Structure formats: structure tokens, C-alpha cells
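> would you be able to build a 3D model of this:
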Amino acid sequence: MKIAIVAAGSWGTALSLVLNENGHEVCVWARHQSQIDIINQTGMNEKYLKNIKIPKSIQFTSDIKTAVEGAEIILFSVPSQQYQKTLEIFIEGGFIRKEVMLINVSKGIDMNTLETISQITQRLLPEQTFVTLSGPSHAEEVSQKLPTALVSASSSRKAAERVQDLFSNDYIRVYTNPDVVGVEISGALKNIIALGAGISDGLGYGDNAKAALITRGINEIAYLGTAMGATMETFRGLAGVGDLIVTCTSMHSRNRRCGILMGKGYSFEAAVEEIGMVVEGAYTVKSAYDLMIKFDLEMPITTELYKVLYEGKDARVAVNSLMSRQKKHEIDEYAKGFDHWE
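I've put the predicted structure just below:
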């Protein structure tokens, strides 16, 4: 089938390689003709995916009509803060037919509406079939055909399984999950914790600190996710703890790399400029902080990172604030069941 991919960043390009290898016709839309010209001339998307050859069978275009014409699926790989605006352009241009399935692979929460990508889509296109594809996956490794497991989440089992079939091959394994919100919240908030892990590394703290951050981080993700209607099991799986581990420990993670630079003394703006690509966690910190207030939750890691990014708090002082919080039970919500514990 023909599949249109919206945006030619690292993940969109890597997934175009997978779909092309799986025998599909792939057309990638990019906003800037200059980027397309470089790809067509060199056969590579060097800025976003270094040293990876792109087959000539994958088409790149800056014309939306060319990209979506005849496509059965449109895959959006735009930064989360640009998703609504991009989707509106496609809707207003009449480029999304009712029978077309939409797949989203970006990970974030809209800062203005505090909506996940599925919620934005539901509001603008309530009848459209929608799937989110997530999980522990670096574009660099997928483009090198290294073993990767993903999660296909949708309210429609048929749609989730269709995407499972679409991407599965001998190095991509896809699991299905009906918990769309849980998968989305996991993918978005793990970027916050990865920023924190990077800051910890940049400050020179060790593995002990990172293990604590990851473990307490998945708790915060689950607190917010379940408050929004997600299922706890999702946070124990690939989209939850799996994606959190890979993002907090790998140098492929731009969120972690940004945090490392901040821990070494870079301003947030200077760190982002050094990375040269969108750092989703920076925006998600604010979205998650606002959602925390909305749902009246306690999320100390999110709170401290918000203060570092948006209030200028010193990162080392923020870590000290976390370490000196009031002593508590590790699993407060279950502690009342330990009446026999004396």
C-alpha cells in the first residue's frame, strides 16, 4: 500500500526505511525543499540520520497533495507542539480522506491545550481511525536494523493489529495495546525524566542516582497517567519502563544529552542549540507541571525540573531539594494495607 510520512526528521526517515523494506510505497513530505534537494542529491538525510543510505524507491516531496494522493495511511512524525497546526493544514486542504488511517509517532503533550496527540485528533477528526506507535526505539538503531520492540496502541483492535502487521519484520517486533492514553503519557513524560537523568550525569552523579531517578520517575508517570484514565500495566511495559530506561541511559537520546549539557553549566537555550534538534522534554515539563496542578498530584521530579527550566533554579540545588524531602513510605498508596507491620 502507499503510506505518506509527514516530516523527514530522524524518526520519520527511519520508519520510511522500515516500511520501504516491508514492501510498501512510501512518500515522505517535508516542509523545506532545500532538505529534499539534499536528500535527493546525496541519497542521505545526514542532518538527522548520519551515514544511512536512503533507497531511491522512497520518494521525498514538499507538495502535500503528491505525498498523500492514493495513500491509505498517513504517519505523522512532527514535533508534538507542531502537531495540531500541521493536522489543521492537512484538514483545511482536504488532504485527509475519511477512510485513511492516521498514525502518530511523536511523543509529547500540547503546552496550550494540555491534550495528548490522540485527544487533539479526536477533537478535530472524531471519526478518523487513529493509532499511536511508541516504545523504546532510537531512530539510529532502527535504521541499522538492530532488534527493536514497539507498541501499537489504538481504541480499535483491528487498527492496532493492522499497524502491527505493517511494521513487523525480522528486526522489528510490535505488540498491541488498547491503552492509548497510557502509551502516550509514558512516551511524553519519559523525556522529562531523561532530562533529569542527563542533568544528574552532567553534575557527575553516579549510577545510584540515575537508578533512583528512573524508578521514582516511572511512579510519577504512572500517577499522572492513571489520573487521566490509563491502565497501570502499561507503565510496566515497553511503552512505560522500557522507553524510560532507553531514553535515560542512551547517548542517542537528545533529551538526556541536553540534560548533560545543562548539568555541565550550559543554559537550557545553549544546550538546545548545541543539540540542534527539538528537545521534546523541555516542553513536556511545562505540560506535565500544569496537568499535575490540574489533577492535584504530587510529582516532585517534574516540579524540580520545571523550576530549573522555567524559574532558573540551580540544578544542583534542585537535586538537593529532592534528596531532602520529607521521609515517606516507598508505596504510600499501599501502606495502609500493612496494618500488621510493626
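
> for the rest of this, base every contact and every neighbour count on C-alpha atoms.
OK.

> mind listing the helices for the stretch 151-300 of the chain?
157-167, 180-202, 207-227, 232-235, 243-249, 254-263, 268-275, 280-294, 300-310 (DSSP state H, counting those that start in this stretch).

> helices or strands up against the last one?
On a contact count with 3 or more C-alpha pairs under 8 Å, 6 or more residues apart in numbering; DSSP states H and E, helix 300-310 meets helix 180-202, helix 280-294, helix 315-323.

> looking at the ones you listed, which one is packed in the most?
Mean neighbours per residue, mean count of other C-alpha atoms under 10 Å, is largest over the helices and strands packed on helix 300-310 for helix 180-202, with a mean of 28.

> to compare against the first, here's another:
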Amino acid sequence: MSGHAVVLGAGSWGTAFAKVLADAGRDVTIWARRESVVNTIRETGRNSEYLPELRLPHRVTATGDASAAIAGADLVVLAVPSQTLRGNLADWAAFIDRDATLVSLMKGIELGTTKRMSQVIVETAGVAEDRVAVVSGPNLAAEIAAEQPAATVVACTDMDRATLVQASVSTPYFRPYTNDDVIGCELGGAVKNVIALAYGMATAMGLGDNTKATLITRGLAETARLGVALGADPLTFAGLAGMGDLVATCSSPLSRNRTFGEHLGRGETLEQAQTATRQTAEGVKSCLAIRDLSRMHGVEMPITEQVELVCHEGANPRLAMAALMSRKPRPE
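As a prediction, this is how the structure comes out:
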């Protein structure tokens, strides 16, 4: 696949995705904010901050100059933290080619606006929604960097564009499927981070597989309820961007959100968990926006509500779990 791609953001997933693009036949430039990251990638072919084991293909380079990186790219991949997207993209929008496809790797809901990432992209970059594709699925970066087989979903309202992105990231170890349900794919990717926090808490409390299977299943149910209220296809949540991503994020020790939840489940405060993990898990911020979204649409999301109480109001995780179990009985 010819053409130049830029990946804006040099975290684990952005770096692994740059490798996928290069292995699929593209020249790729990674934009990184920190000069030390840029220099290490250029000089050693490694991102020692995030994926030190990965030797990037020779088709990947790095720069700290966003305008130079974006100019002429037909694929512009956005891989920055969700809550920083609007500010960053406002600075970058002028450099994006008129026909370029914007690809979102981000899994969050914007605080304050309750907007999905594709909505923030459309609004901030001033592009039509059919130019924005979303990548979502069970995509733990370290496993993909090691070329362990994985599948993903490329969602776009324009199926021709989805197919173009699909071809741009198809490799022997990475299998993308297309979908036109952008709402469902984005929502599955955002809410699963919140459910994984609950799963991590349960793990740290020593709760067993019945509890954890319940959290995954009921977590998926509340994700689908909100999705349907927003206009998503309920079948999306049975697929890779729903169940697939949820299972991977909950069950893997590689998952930031699950690991963060484990710290909270051991009785640590939000600040202690942040210090221990050296970063804030996406679900910690998104749970506030998702809770607001659910209330706006009159959708019950009990696991999300309890995670928000633990993260932001200092609730005891054991009491949160007890509150979930003491809810009024109802049909499934």
C-alpha cells in the first residue's frame, strides 16, 4: 500500500500502529512532543519510553514538527490522550490535506461536552464525518508489536474509506474488519475502560471468576443500552469492538485500566494509583463523561456509576461492589 501516513502521538498504541502501517507497505512518520523520544526513534529505531522491545521497521521515522509530519500525508492517525485531542487538533488542522483520511485510535468520551472522539475531530478539524475512521478492538499494543495475531474493526460512515484504511493496516498478524457503525465502535472502546477498572478492583479484592464474568457480561449490557440510546447497532457490541475489546481489556495484565483498578481495589487513593502506574488510565476520566451521557439519555449504568464514585468521590470499592449486588432484582 503506497502513500505516506503520519501518527500523531508516540504512546504504546501509536507506536505499535506505526509498525502495522509500515508492515502493510506505507512510509510512516511518528510525531512526538518530546525531543528525547524523537531522537531515540530516529537513532535507534526504538521507542524506549513505551515499547522498548520493539525494533521499528526502516519505513518509520519520527519528528517533533507536526506541520512537516502532516503535510502531504493521506492518512492522519490521531493517537493522543482523549482529553487532549481538541487542543492538539486545533493546532494541527490547518496542515491536513483536504482529501486526507483522519483515523482515530482514541478510546474516550470528552469531558464537559460528552462528545465521542470522531465528533471532536469533525468539529475541531472542520471535516465531514465521512472522512473520519475509527479503529477499535482487542488491540493491546505490546502483543501487536510482538506480531501476535489480532483482529480489529475499522469503522467509517463511508465504506469505501473504511476499505481503504482496512487495506492500509492489513498484515499477516493484524486482521481488520470494516463496519459502518462508528457510534457503536467508539462507545464500546470508551466504556470498556470503565468496566476494566471495576474488573481490576474485583481482582485485587480476591473475588473469583463468577464475579468477574458477571462484571464483563453486565458491563456489556450497560454499554449496549447506552449505545442503542445513541443510535448504535446493538450487534456491534457482540463483535470485536464490543465484547472483544472488553474481554481483552478486563482480562489482561497489560491493560492500563485493569491495572489501575487493581490499585484502587487494594485501597489506594486515586493519587496513589496515579503515582504507582505513572499515568492516569483513560477510564478514570471517561467515567465522568459516560455517566453524564447516560443521565442525559436516561440510561441506567450501575457499574459506571460505582466506578465514578470510587474514582472521584472516594467510595470504598467493597461498598461499591456490595451496592451493585443489592440492586433491586429484575429480569435479565
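
> quick check: TM-score for this pair?
Overlay of the two chains. TM-score (TM-score structural alignment, normalised by the length of the second structure): 0.96; 328 aligned residues with a C-alpha RMSD of 1.2 Å.

> hang on, the earlier thing: nearest to I36 of the first structure, out of the helices of the stretch 151-300 of the first structure?
helix 268-275 (21.6 Å; C-alpha to C-alpha).

> how big's the offset between the closest one and the second structure?
Comparing helix 268-275 of the first structure with its match in the second structure after superposition yields a mean distance of 1.6 Å (mean C-alpha distance after the TM-score superposition for the first structure).

> what does that helix correspond to over in the second structure?
Aligned by TM-score structural alignment, helix 268-275 of the first structure falls on residues 270-277 of the second structure.

> tell me which residues of the matching stretch come out buried.
Buried residues in stretch 270-277 of the second structure, counting neighbours by 16 or more other C-alpha atoms under 10 Å, are found at L270, A273, Q274.

> isn't the first one up against C311?
So that's L270 of the second structure. Yes - taking contacts as C-alpha atoms under 8 Å, L270 of the second structure lies within contact range of C311: 6.2 Å.

> hmm, back to that, D332 of the first structure: which of the helices of the stretch 151-300 of the first structure is closest?
Nearest to D332 of the first structure, of all those, is helix 207-227, at 11.3 Å by C-alpha to C-alpha.

> mind putting the helices of the stretch 151-300 of the first structure in TSV, distance to L146 of the first structure included?
Formatted as TSV, the entries for the helices of the stretch 151-300 of the first structure read as follows, by distance: least, C-alpha to C-alpha, whole Å:
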stretch	distance to L146 of the first structure
helix 157-167	14
helix 180-202	21
helix 207-227	24
helix 232-235	24
helix 243-249	14
helix 254-263	19
helix 268-275	24
helix 280-294	24
helix 300-310	32
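
> so for S80 of the first structure, which of the ones you listed sits nearest?
Going by C-alpha to C-alpha, the one of the helices of the stretch 151-300 of the first structure nearest S80 of the first structure is helix 280-294, 7.5 Å.

> quick one: contacts of the closest one?
With contacts defined as C-alpha atoms under 8 Å, 6 or more residues apart in numbering, helix 280-294 of the first structure is touched by 79-81, 107-112, 114, 188-192, 194-195, 224, 255, 298-299, 302-303, 305-306, 309.

> mean shift of it relative to the second structure?
Mean deviation for helix 280-294 of the first structure: 0.7 Å (mean C-alpha distance after the TM-score superposition for the first structure).

> between that helix and helix 300-310, how many degrees?
On the basis of axes from the mean of the first three to the mean of the last three C-alpha atoms, to 10 degrees, helix 280-294 of the first structure is oriented at 120 degrees to helix 300-310.

> ok now helix 280-294 of the first structure, how far from the chain's centre?
Mean-position distance between helix 280-294 of the first structure and its chain equals 14 Å (C-alpha atoms, centre = their mean, to the nearest Å).

> what do you get for stretch 95-112 of the first structure?
With C-alpha atoms, centre = their mean, you get 13 Å for stretch 95-112 of the first structure.

> buried stuff in it?
Buried residues in stretch 95-112 of the first structure, counted by 16+ other C-alpha under 10 Å: 95-96, 100-111.

> one more: stretch 117-134 of the second structure?
Quick answer for stretch 117-134 of the second structure (16+ other C-alpha under 10 Å): 117-122, 124-125, 127, 129-134.
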